[in-house]
Structures are given as structure tokens and as C-alpha cells.
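>>> here is my input; please provide its structure:
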Amino acid sequence: MEIPEGLGSHVLDTLAPNIAVLDDEGTILSTNDAWKSFAEENELQPPVGSVGVNYLEICEHSDSPHAEQAAEGARAVLDGDRETFTLEYPCHSTGSQRWFQLTVRRTRYEDELYAIVSYRNITERKLSEQRVEESNERLQQFAYAVSHDLQEPLRMITSYLGLIERRYEDELDEDGQEFIEFAVDGAERMRDMIEGLLEYSRVETRGDPFAPVDLEAVLEEVSTDLQMAVDDEAGEITIESLPTVEGDRSQLRRLFQNLLENGITYSGEEPPRIRVEAEASDGEWIVAVSDNGIGIDPEDQDRIFDVFDRLHSREEYEGTGIGLALCQRIAERHGGTVDVESEPGEGSTFFVTLPDAE
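Presented below is the predicted three-dimensional model:
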């Protein structure tokens, strides 16, 4: 197959990205100057700068551990199994690690099938991602260490406060007993906050491996656990048909438990009415948890996902202010998100995006 005039090298040379054009058998028909320069500067393996050689064969016979993946991806594009293929891989050819991104796209020109191959040096992006990941890991370790180390002195404070209350109960006046109650209550709240912070810091490091999770079964379990609290408020939880997603079952259970508990806690004067349903969207599932509660002002909707940031006083509603932050962190670990739509007095709907198990 000859290279068409519209895909000739003199046309490709006007384009900034490095490009090689393959025929339907994988033979390189044309490359542009940017391709040749990029291949030489970055010592690409395989060295596919020459016209007439077969890109697939070069990949298959290369010593590079990623070349076989490149060949398989390019073949899948040429065979019509996929429109595009992307591969990110490290390279150690110059003694320092670098990363490249290979992209193969299928195109038709005058009823003939071609593949367009292009490379990018993504080393800076990968190094930046590594720095962020290492920084997050250090922060997680710090949060875990602080949370863990605070537990023991807090237990000691609570124990001694209880001992004082029991031993000197007859000697304390009303103010003294009230002060001790305040101190014990504060210590218990601090304990809850520390345990929440500990759980938050462990989302990435202590999570289970991902596996298919039947969300309908998970929500039925959560609903059963909360049934007494719902009955006390004469409320109702409705669970529609839910999908199977890919994830950590215990963490997803925690996420939806927090959302349902919020729906019960912030129901206001009306009996809580909570509804859970799901909708498919581009290889993902959007699970909606709706309630008829007090709602959230749009100006405060970003704040509710911040750690320990509370919109209400503890006298109004109990809680540590970490529940929704934990939900968001769990969703992020799963490659998803948690968003909210709400108006004061009109209830709230939380949207949890999760990858399809398929």
C-alpha cells in the first residue's frame, strides 16, 4: 500500500506532534520530522524512524518489556477491535528513568484503513505524580501516628476522670460534678474524632483488594443495621435495583452507611424518607442517595466534605464532622466521586460515581 498524498510526509511535517502512519499490515508508510527527532533524542525502543519497516514486527522482536504490549495494542487498532490504544511505560535506556506515552489511533482515508502512531515524553508529569503520592503517603503516616499515639493518653484521662467521679462523688458539689461531666464528654468527643481520623488515614493503606461488590446486598445490610433508628423516627428507606461494582466491600459499606445515617440525622421535623437508586453512565454507575431532610445551602456544599468542618453545632446535631470527608476519600480510592445537590428545606441527593465491575 502506498502512502496517500493527504498523508504524505510533507504534509505530516507541518504538524507539531511526532507521527508515523501505518498501513493495515503495520508497515510504516510515512513519518514526519518531529517523529525522527523525537526518536533520536529519546532513544526510542524500538527505533521506528524508517519508512518501509513493519512496526509490529519491530515491537515483537524488541528487548523492551513493553514492546509486546505496544504491538498487541497496535494490532487491536488495525484489526478494528478498538478505535484507539494508549500505553504509558517507563524507560531506563539512558541510566535515568523516563516515561513515555504511546498512542495509536485508527483512521480511514479514501476507504483504506491506517493507524496513526505518536509518542509523548511524560516524565515530568509522572515525577509530579510520584511527588504527590509520596507526600500523601507521608501525610497518611503522620495522621496514623498522631491518631494512634493520642489514644493512650486520652484513655488515661478518661479513666482518671471516672475514678475521680466515683471516689469523690460525695465531696463534689453540683458544679464540680458538672465540670467532670463536661470533661468526660469532651474526652469522648476527642476519642471519636481520633478514631475517625485514624479510619480516614487508613483508606489507602489498609483497604482490601478490589473485587466485584453487589451494592444491593450491601445496602440491604446497611438498611437492616439502621432499621431501629429509622423506626424510632417512623421513617422509611427504599432501595431500588442496584448494580455490581468493582471495589472494596467494607469501604463501600462504610460510605453508604454514612450517607444513610446523615439522611436520618438531618431529617429535621419530618420522618426520614431515604431512597437509593442507580443509573449507568459510560462504564460507570451513578448511585443516588436522596433524602427529605433539612437540606444544605449551595454556598456550604463544598465545606461538608472537609475534615472536621461542621455546619451545625453539637447541641443541634451530634457527629465528628468527618463522615462525608471519609465518603469522599473512599470514592476517590475507587476512582470515583461524591457530589451533592441540595437546597435548604428541600432535602439532599448525594451522587456516588463508581466503576462498573464489567
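>>> make it CA atoms for all contacts and neighbour counts henceforth
OK.
>>> which helices and strands sit right next to the lengthiest helix in the chain?
Secondary structure of the chain per DSSP state H: the longest helix is helix 123-167. Applying 3 or more CA pairs under 8 Å, 6 or more residues apart in numbering; DSSP states H and E, we find helix 123-167 packed against strand 98-109, helix 174-201.
>>> what helices and strands are in contact with the shortest one?
Going back to what we said before, that points to strand 98-109. For strand 98-109, the helices and strands in contact under the criterion 3+ CA pairs under 8 Å, 6+ apart are helix 67-78, strand 84-91, strand 112-121, helix 123-167.
>>> check the longest one too.
Where contact means 3+ CA pairs under 8 Å, 6+ apart, helix 174-201 is packed against helix 123-167, helix 323-333.
>>> re the thing from before, as a markdown table, the helices and strands packed on helix 123-167 with mean neighbour count would be great.
As requested, the helices and strands packed on helix 123-167 are arranged in a markdown table below (neighbours: other CA atoms under 10 Å):
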| stretch | mean neighbour count |
| --- | --- |
| strand 98-109 | 17 |
| helix 174-201 | 16 |
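>>> how about this one, so we can line them up?
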Amino acid sequence: MHATPTQLKMIVESAFAARFLIADDRILYVNRATEDMFGYSAGELVGHTVDMLLPDDVRIRHPGLREEYYKAPRRILLGVDRDVRARKKSGVEFPIHLGLAPIHEDGRLYVAVTVFDISHHKEIERQLVERAEELQLANERLARFAYIASHDLQEPLRKIATFADIVTASIAKGDLVEAAHAGEVARASALRARQLVDGLLAFSRQVSTPPRLETLDIRREIEAVVSDFSELIRQTQAQIAVAVPPGVLIEADKPQFERCLSSLLSNAIKYRKPGHTPNIRFFLRREPELALSVADDGIGFEPKYAEAIFEPLRRLHSFTQYPGAGVGLALCKSTCERHGWRIEADSQLGAGATFTMTIPCGETPKANPLKASA
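Below is the predicted model:
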């Protein structure tokens, strides 16, 4: 390529990407896009080496990088098959693709350097990987849940078939009392099967639906859920204390967050000690992370089950003792994971239980272009 210094300068300045020209290992010209990208003025860059635009670790790891290039100058694009980073004036590092093109003019070697900020592309790539991992995890959970559900459905379906035969036989011999009893057992088993199916549908919908975020006041959401349970609270004479100040805000999916609070409150009431008025407390801890806890003084459970109780359809007690589909805590865990939170259980048998949702301070789920609203 043959060009005058003026033409070379025009080539640099007319580029939309960040571009600058190097000769004798010094920056000669930079365009406006370079100033915008790196935060330096042209006056701060011209006359200096490109070292000021590179992170310290790059210079340490590749001390002879420029010398190697000048031995055999050629058109190359760096950053496609390995990470290349640059550094702004502010010290912030960012990923780039770096294009180098030698220009020989009047016996002098110039190098045109073009820099592409690929931060946005890297973020999209990260989100794609994250989404793929989420889908894999969701599929694994659904597969486990479907297996457990099909296994648990066998018992109520077997009862329905057995007692339907008993109904038929009882009617044939005129024993209406036995027929009525068998019909009630079959009906109860059918309701149990329906609960399991409803639980399966609720769980499958939630693990495959991205959260729709909005700003929520934690205390207001707790009060709304407590109000929904007012009749059950009256019947059980449960004492509810909400030690959460107003004005503590989070970004969350309102229906999912309310469903999680409902499950925790429902369990706290359900697993009360026989003949004992349940005492339930909502409280908040702000440091080092925001943590919302629901504590009760119920029957509790052995610490070894602290992880297992979050598995779908995992029950520590018989359905006769404590009815339910067995998906409430699994939905809580799913909600927390999809929001980037954690949920943990702490309990001792006979000494109540405390469930804590930990919300990293200042963090909300990152926007994901794949998560279109459904």
C-alpha cells in the first residue's frame, strides 16, 4: 500500500472502530473512536507506546510481543481464539479483538491498529452459557420429578382400581355400606392423585418460566400473604410476628415470591406441635447479605434432611398425617435459584425450623436476551 502521511491520517480518522497508527513503536495518530473507547485524549496518546493501553499482566506475560511482530509484520486479528484485553484510562479492563495491518511507505513501517470492544458479545456469550446450564439443570430436575411423580402416582391409582372393584362387587351383593366406604377411599385416592398432578404442573411451569422482575417491598408482601392465611391463622390461633421494617426493597417476580412466602408460612402452620399454638416469626438480617427468615416452633426435623426436604415430592411424614403435594419447598428452591438467591433450612427434631432466603446485596438477576417474556 502506498499513501502519503496525510492519507494515512485520513484512513485512521475516518474509521468507525477505534483505530490508531504506530511507527517506530510510537503512536502517531488516533481517531475519535479511540479517545471514546479508552478515555484518553489524542494528546495523551500520541508519542507514547501502546503499553499504556494494555493490562499489566499482558506486558509481564508477553514482554517481547511487539518485537516478535516487527520481525515478521503481517495482517492478523487477535482475540478470536484466545482472550485479549485492553485497559481504559480509568483502569477498567475489557475484552477486545485486535487487528494489526502493516503499511510500508518510503522505506518506513507503519502499523494500523484497529480495536473492537467485544464486551457486549462476551456478555451475550456468558448469558448463552448460563441459560444452557439453567436449561440442563431444569431438565434434570424435571426428569427426577417425573420419575418420582410417576412412582408416587402408582399408590393412589392402585387404590382407585382396587376399591372400584370393591364398589362393583359390593353393589352386586347388595352391601351398600361397604360400597359407600370403598367409594370414599377411591375418591380420597383420586384427590391425592390430582394433588400430585397439580404439583407436577406447578413445578414444571415454574422451572421453565423466567422471572418477571419488579420492585417489591418485602414487608408489604409478607403482610399480603399473612392476610391470605387469615382464616387458617384464626383456626389454629397461630401467632405471627413480622420483624421486618417497611421500605426494604428487592427486585423479584411477585407471584413467585408470594408463592414462596405462602409455602413457608403454610409449612410453619402445618407442622406445628399437636395441641400447641404455633408461634411464627418473619425477620430480616441485612449484613453481610440481605437475609429473610421464617422461623417456627413446630415439630422440626433432623438436620440430615436439611437438603433433601427441598427435593420435589420428598416427604418426611405420611400423607395421612400431613396432607399436601410435597412441592412447596421445591418451588421455593426453584424461585430462589432463578433469582440468583439461596435458601437454607436449619432445624432440630422437636425444636422448630428456620428457613432463610439469602439475597445478595445490590444484585438482581441479569437480563437475558433468551428469556423472552411468556
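>>> picking that back up, among the helices and strands packed on helix 123-167 of the first structure, which is nearest residue 284 of the first structure?
Of all these, strand 98-109 sits nearest to residue 284 of the first structure, with 23.5 Å by CA to CA.
>>> show me the contact partners of the closest one.
With contact meaning CA atoms under 8 Å, 6 or more residues apart in numbering, strand 98-109 of the first structure is reached by 70, 73-74, 77-78, 80, 83-92, 113-123, 126.
>>> change it to 6 Å
Outside of strand 98-109 of the first structure, the residues that reach it under the criterion CA atoms under 6 Å, 6 or more residues apart in numbering are 77, 83-91, 114-123.
>>> also stretch 205-224 of the first structure?
Under the criterion CA under 6 Å, 6+ apart, residues 242, 243, 244, 245, 246, 247, 248, 249, 253, 257, 357 lie in contact with stretch 205-224 of the first structure.
>>> now do the buried residues in that stretch.
Residues of stretch 205-224 of the first structure classed as buried: 213, 214, 215, 216, 218, 219, 222, 223 (neighbour count, 16 or more other CA atoms under 10 Å).
>>> show me the residues you listed that map onto helices.
Among those, the members falling in helices (DSSP H) are 215, 216, 218, 219, 222, 223.
>>> what does the fifth one align to in the second structure?
Right, the one you point to is residue 222 of the first structure. In the second structure, the residue paired with residue 222 of the first structure is residue 225, using TM-score structural alignment.
>>> got the contact list for the corresponding residue of the first structure for residue 350 of the second structure?
By TM-score structural alignment, residue 350 of the second structure lines up with residue 345 in the first structure. When contacts are counted by CA under 6 Å, 6+ apart, residue 345 of the first structure touches 294, 295.
>>> 7 Å instead?
Residues near residue 345 of the first structure by CA atoms under 7 Å, 6 or more residues apart in numbering: 293, 294, 295.
>>> nearest to residue 49 of the first structure, of these?
Of all the contacts of residue 345 of the first structure, residue 295 has the smallest distance to residue 49 of the first structure: 61.0 Å, by CA to CA.
>>> mind putting the helices and strands packed on helix 123-167 of the first structure in CSV, distance to residue 350 of the first structure included?
Putting those into CSV (distance: least, CA to CA, whole Å) gives the following:
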stretch, distance to residue 350 of the first structure
strand 98-109, 36
helix 174-201, 20
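>>> for residue 339 of the first structure, find the nearest of those.
Smallest distance to residue 339 of the first structure across those (CA to CA): 18.4 Å, for helix 174-201.
>>> quick check: the closest one compared with the second structure, mean distance?
Helix 174-201 of the first structure, aligned to the second structure and superposed, deviates on average by 1.3 Å (mean CA distance after the TM-score superposition for the first structure).
>>> onto which residues of the second structure does that helix map?
Using TM-score structural alignment, helix 174-201 of the first structure pairs with 177-204 in the second structure.
>>> how far out from the middle of the chain is that stretch?
35 Å (CA atoms, centre = their mean, to the nearest Å).
>>> now which residue in the second structure aligns to residue 307 of the first structure?
Residue 307 of the first structure maps onto residue 312 in the second structure, by TM-score structural alignment.
>>> A strand includes that match, no?
No - Residue 312 of the second structure: not assigned to a strand; according to DSSP: H, G, I helix; E, B strand; the rest coil it is coil.
>>> in terms of contact, does it touch residue 333 like I think?
No - between residue 312 of the second structure and residue 333 there is no contact under CA atoms under 7 Å: 9.7 Å.
>>> show me which of those two is the more surrounded one.
Between residue 312 of the second structure and residue 333, counted using other CA atoms under 10 Å, the more crowded position is residue 312 (25 against 21).
>>> got the contact list for that one?
By CA under 7 Å, 6+ apart, residue 312 of the second structure lies in contact with 145, 326, 327, 330.
>>> 10 Å - rerun?
By CA atoms under 10 Å, 6 or more residues apart in numbering, the residues touching residue 312 of the second structure are 141-142, 144-146, 148-149, 199-200, 203, 325-331, 333.
>>> just residue 277 of the second structure next, same as before
Going by CA under 10 Å, 6+ apart, the list of residues near residue 277 of the second structure reads 236, 237, 238, 239, 269, 297, 298.
>>> aligned to it, what sits in the first structure?
In the first structure, residue 277 of the second structure lines up with residue 271, judged by TM-score structural alignment.
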